[in-house]
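Chemist: Dropping a prediction and its sequence here:
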Amino acid sequence: MKIDRPRINLSAEAFEIEAGDLAGYAAMAGDELDAIGNFWGEDKEGVTFFKGQGGGMGYEAVTGQVMEGLGVFHSAHREVATRLRMMADSVTVADWESVAAILVALPPPDPGKPVWGTL
């Protein structure tokens, strides 16, 4: 079994670059919206747009959700990069002969029994 550690590390680097780009684009978009200011106005329609109506979410709540989601997405990119590097490092120190011996000794899969994590 051949594992291309440099390629795995390049993939990790790509995820880190994307995480930085994502954070930069989100900050730039936020700055542009902040520069516009209170574009919805203070009239009834503007307040409804900002706060929502009839239990629906308005701009304020949705913006908060978007920012939270972008934060999670940014963190996920960084975590993927970290785990890719850990995987590349683990491949170096793994005893692949033992892994192969264990896999050969396992019984064949039973199609009637689900595999871990599947439905």
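Modeler: Everything's here; your move. Residues are numbered from 1 along each chain as shown.
Chemist: all contacts plus neighbour counts: C-alpha atoms, from now on.
Modeler: Fine.
Chemist: Which strand or helix spans residue 15?
Modeler: In the assignment (DSSP states H and E), residue 15 maps to helix 5-36.
Chemist: next up, a second structure to put side by side with the first:
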Amino acid sequence: MVAKKKTATSKTAREQDKLVESLRQFIRAKGPSYLTDPNVNSIGIGYRKKGGKQTKELTLQFTVGVKADGDELEALDATPLPETIRVDGSTCRPMSFSAVTSLSSSWCPRRRPRAVNGAWTPLSRV
């Protein structure tokens, strides 16, 4: 049987678990500072999408009220999200989603985190 070559982007389950825990710690420690931005509604962990398809790369995901650049951000009194974020020595390229297009219309961007079946929902702006 021919063994599969391990690519640079493939990770073992242990590495993936370590990355998830590092991203969780980052969200707990620095998430509240991002949520002070009036355009940032929530921060979570998810798989990167490229060309409309989900990849196997885990990343930070920001839900924003409006995807905007430059002058539009100034008008919203918001700051741009960083291109990259360092998490435990690794570089993470965060993604952002518009709350209007990514979530159902019943979602409220100002809700408090709450426990559902013993698990907490993603960190949201209070």
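Modeler: Cool, got the structure. Note that this is a predicted model, so its numbers are computed, not measured.
Chemist: After superposition, what is the TM-score?
Modeler: The TM-score (TM-score structural alignment, normalised by the length of the first structure) is 0.28; 49 aligned residues with a CA RMSD of 3.5 Å.
Chemist: related to what we said a few turns ago, list the buried residues for the helix holding residue 15 of the first structure?
Modeler: Under the neighbour-count criterion of 16 or more other CA atoms under 10 Å, helix 5-36 of the first structure has 5, 8-9, 11-13, 15-16, 19, 22-23, 26 buried.
Chemist: gap between the helix or strand just after it and the chain center?
Modeler: Using DSSP H and E, the helix or strand that follows helix 5-36 of the first structure in sequence is helix 44-51. The chain centroid and the centroid of helix 44-51 of the first structure are separated by 32 Å under CA atoms, centre = their mean, to the nearest Å.
Chemist: Skip ahead from helix 44-51 of the first structure and say which helix or strand is next.
Modeler: Moving toward the C-terminus from helix 44-51 of the first structure, the next helix or strand (DSSP H and E) is helix 59-93.
Chemist: Would you pull up how far the very next helix or strand once past that next one lies from the middle of the chain?
Modeler: Later in the chain than helix 59-93 of the first structure, the nearest helix or strand by DSSP H and E is helix 96-105. On the basis of CA atoms, centre = their mean, helix 96-105 of the first structure sits 33 Å off its chain's mean C-alpha point.
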